[in-house]
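Chemist: Structure for the following, please:
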Amino acid sequence: MISVKKINAVFRFPWVPDSFGHAPYFWLLSLGIFGLKYFYQSPSTIELVVGTITLLVFFPCYFYSFWAPQRQQLLCALIIYIAGIAWAPFNFGSATFCIFASSMIGHKLSTRTSYLCLFSLTVVTSLLSLIFHFNAAFWIPATIFSVTAGVSVIVGEKFKRTQESLLRKQEEVEHLAALTERERIARDMHDVLGHSLSVITLKAELARKLFDRDGDACKKELMDIEQAARTALSEVRAALTGYRSIGLAHELQSTQQALATAQVTMTQEIANCVLAPLTENVIALALREATTNIIRHAHASECDIRLTADEDHIVFSIKDNGIGRKDFSIHNKGNGLTGMSERVATLGGKLIIEAEQGMTLKLKLPNKTSTTGKTDDTTYYC
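Modeler: Here you go, the predicted model:
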């Protein structure tokens, strides 16, 4: 026995998908055409019974077609179409069933299949009307309006699928943009914290050694540690908000202080040229990463920094005389070098790494601000 709850659940269930809105309910008003004949002619008992059965079959097929798979949807359309043809000799208003069938075939089928089915229904309707001499009030709307309704649904569904495809692509683009932003933040965090923590560690070791021998020097190193920690904190905050912009002059000064603490002699030759903000930021970050690597791994005593520029290219190089890069692996770049090469490639430049006597990082960048193309971003010479 069917419970009241199940009956209520059927009536509460959405009969058409939300994407169709309320339009399918308004389309049902066209069923009034089927009853138009009986405004001036009383129906017989057989017509009342058969008409009621037809509507009882029509409504489930109609609403189910919005949810059914392709084959079941075609079956529903075929049942409604047969009902329209069967009623044609007795009620010209049954043309509305043919129109409903034509519109139902375009919901889930491919565009080509939908047009083929619509063409087939139209041909069959025309042939049957010719053979059985159906009333013109039936076959004219059953052919012309069916084609109009069918084409409208097919075009609408194609537009809907295009919109859904664009939405999916937009979601994919947003997802890729989020991944790119996370990678940018990861690179920036590595550069900011790697450099700052290396300086703090070095100064902390020096302060520990000076603790018993020179209190004033130890105090100075502790003050430098505090300042470096504050600077790192402010840079992390700036990087997270996406507004960090590092100046090359400021980074050169910080590099000189850090290398001096590590007892590395720094020489520099910087050309007097105007750098685009993005280019300057990439060079400054590369200098910071290279300085961190020299302090941590190179065991160098000298570091030479050069910046040259002509009309086409800007070349920035950092060279040390360290001995700690003999085990350098081309295929095992760290996060710092990977981030550096990605930044350089974003500007359409090239990162050249020479690992012979010491380590040389060379950035070759286009001397213009509008470059966005990518090239082979890293070249190695060992």
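Chemist: From here on, just use CA atoms for contacts and neighbour counts.
Modeler: Will do.
Chemist: Regarding Ala290, which helix or strand does it belong to?
Modeler: helix 277-293 (DSSP states H and E).
Chemist: Please state the offset of that helix from the chain centre?
Modeler: Computed by C-alpha atoms, centre = their mean, to the nearest Å, the chain-centroid distance of helix 277-293 equals 29 Å.
Chemist: which stretches of this protein form strands?
Modeler: Using DSSP state E, the strands of the chain run over 265-270, 302-309, 313-320, 350-354, 359-366, 378-381.
Chemist: Of those, flag the one that's most buried.
Modeler: Mean neighbours per residue, mean count of other C-alpha atoms under 10 Å, is largest over these for strand 359-366, with a mean of 23.
Chemist: and that strand with strand 313-320, angle?
Modeler: 170 degrees (axes from the mean of the first three to the mean of the last three C-alpha atoms, to 10 degrees).
Chemist: helices and strands around strand 359-366, which ones?
Modeler: Other elements packing on strand 359-366 under the criterion 3 or more C-alpha pairs under 8 Å, 6 or more residues apart in numbering; DSSP states H and E are helix 277-293, strand 313-320, strand 350-354.
Chemist: Glu269: which of those is closest?
Modeler: strand 313-320 (10.0 Å; C-alpha to C-alpha).
Chemist: Surely Asp304 touches Ile318?
Modeler: Yes. Applying C-alpha atoms under 8 Å as the test, Asp304 and Ile318 come out as touching, 5.9 Å apart.
Chemist: With Tyr243 as the reference, measure out to Gln73.
Modeler: Taking C-alpha to C-alpha, to the nearest Å as the measure, Gln73 falls 55 Å from Tyr243.
Chemist: Let's see this one next, to set against the first:
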Amino acid sequence: MRGWRAAWVPPAMGKAPYVWTFSLLFMVWKYYFIPPTVLELALLLLSVPLFLLIYFNSLWHRNLAVLPHLLGVVLIGLLWAPWNPGASCFFIFATSMCARFERGRHAYTAIVLVVASAVLAGYVLHLKQNFVLPVLIFGLPIGIACVMEGNVWRSREQLLRKQEEVAYLARIAERERISRDMHDLLGHTLSLITLKAELAGKLLERDLAACRNEIRDIEQSARTALSEVRAAVSGMRQSGFAHEMAIARAALAAAQIGLREHLAACEMPAVAENVLALALREAVTNILRHGQATECVVALQLAGSMLTLQVRDNGRSLADGSMPEYGNGLRGMQERVAALGGRLLLRVEQGVTLEVALPVGGVGI
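Modeler: Next up, the predicted model:
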């Protein structure tokens, strides 16, 4: 079991598991009509905390590791069945826990066994209407829905891991390319400058005219190397946003999310391009993880001295129209945008729209 100070629910699950615990109110429905005995009250105080420990701990386990938790919840339901028909809620919880089996065959088999045990107990105890029906009406659909949701959640996790792996490999390839380019650009030129500097030093006392020629060659070689380095760095800057856009296309296509692009051809300062590339990455990651979208629109435009990136999806939005909470990624992005004198807007419409606007006039190239 997990300690009291540890997190009770995996962060990716949000607050839903806490909400589901209100289903335990089925256990006290009987006592609205019939006062509980002292024994029943004692059993409630003992079994409900035990169930909560098993339930929350099961959320951190998968496959065979969740089997003891599943059996424990079913056992609590069977022990309570003769005393309280509301114990059917334990079997409903057990069907939802079957989603922790990653293989669909194992998950659905576990659901059938849980429901069968509830039906058998109901027939033996003659509790068909009050005990068996809730399990059949609620337990089966909830169990199947949880299995399907678990499959979708695991698919998204795998997609995000692949996206991170692609980005990591791309960074390694970029570092290797930079290393090769710098070696090719500077290796020969610096060797030539070194040789000419040694020669100029030898000619200084014997032939001043030849020495001046060598120094002029050194100056020219240095200027040539500097221009080549600037050209190479400029090329690296221009590939930043384009590279991130290519990763976004691949990730959205893999998630079967349609992409519409409206990208204006414009030169971007290096710092601004880096911030926009990071904003695009953060927005696409949030769409893949939370949005449940089927379409994404990416627009980049230059209006006057403002460079604006807008990423919009048609996914899930908050029902009351309130703003979503800023995570670490969005807070960090807001700080970077503010440091450049820009603005970051997050709007809830049909889905969520992320807009980053940066002034390009005052940003150094």
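Chemist: Among the helices and strands packed on strand 359-366 of the first structure, which comes closest to Thr113 of the first structure?
Modeler: strand 350-354 (51.8 Å).
Chemist: Which strands or helices does the closest one pack on?
Modeler: helix 335-346, strand 359-366, strand 378-381.
Chemist: start and end residues in the second structure for that strand, please.
Modeler: When the second structure is aligned by TM-score structural alignment, strand 350-354 of the first structure has no counterpart there.
Chemist: One more: stretch 176-195 of the first structure?
Modeler: Aligned by TM-score structural alignment, stretch 176-195 of the first structure falls on residues 169-188 of the second structure.
Chemist: which bit of the second structure covers the helix holding Ala290 of the first structure?
Modeler: On the second structure, no counterpart of helix 277-293 of the first structure exists by TM-score structural alignment.
Chemist: Now do the buried residues in that helix.
Modeler: Within helix 277-293 of the first structure, the residues that qualify as buried are 279-293, counting by 16 or more other C-alpha atoms under 10 Å.
Chemist: Same check on stretch 132-148 of the first structure?
Modeler: Of the residues in stretch 132-148 of the first structure, 134, 138-143, 145-147 count as buried by neighbour count, 16+ other C-alpha under 10 Å.
Chemist: For the stretch 251-365 of the second structure, which segments are assigned as strands?
Modeler: For the stretch 251-365 of the second structure, strands defined by DSSP state E, counting those that start in this stretch occupy the ranges 258-263, 295-303, 306-313, 343-349, 351-359.
Chemist: In a markdown table, list the ones you listed along with distance to Asn274 of the second structure.
Modeler: Listed next are those as a markdown table, based on distance: least, C-alpha to C-alpha, whole Å:
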| stretch | distance to Asn274 of the second structure |
| --- | --- |
| strand 258-263 | 16 |
| strand 295-303 | 14 |
| strand 306-313 | 12 |
| strand 343-349 | 15 |
| strand 351-359 | 11 |
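Chemist: thinking again about what came up before, when you compare where the helix holding Ala290 of the first structure runs with where strand 359-366 runs, what's the angle?
Modeler: 180 degrees.
Chemist: Isn't Val132 of the second structure up against Gly122?
Modeler: Yes. The pair Val132 of the second structure / Gly122 is scored as a contact, 5.7 Å apart, by C-alpha under 8 Å.
Chemist: Tell me which residues touch Thr125 of the first structure, please.
Modeler: By C-alpha atoms under 8 Å, 6 or more residues apart in numbering, Thr125 of the first structure lies in contact with 85, 139, 142-143.
Chemist: go again using 10 Å as the cut-off
Modeler: Contacts for Thr125 of the first structure were tallied using C-alpha atoms under 10 Å, 6 or more residues apart in numbering; they are 81, 84-85, 95, 98, 119, 131, 134, 138-140, 142-143, 146.
Chemist: Next up, the contacts around Gln74 of the second structure.
Modeler: Actually, residue 74 of the second structure is Val. It isn't Gln. By C-alpha under 10 Å, 6+ apart, Val74 of the second structure lies in contact with 68, 80, 87-88, 90-95, 114-115, 117-118.
Chemist: Thanks again, I'm all set now.
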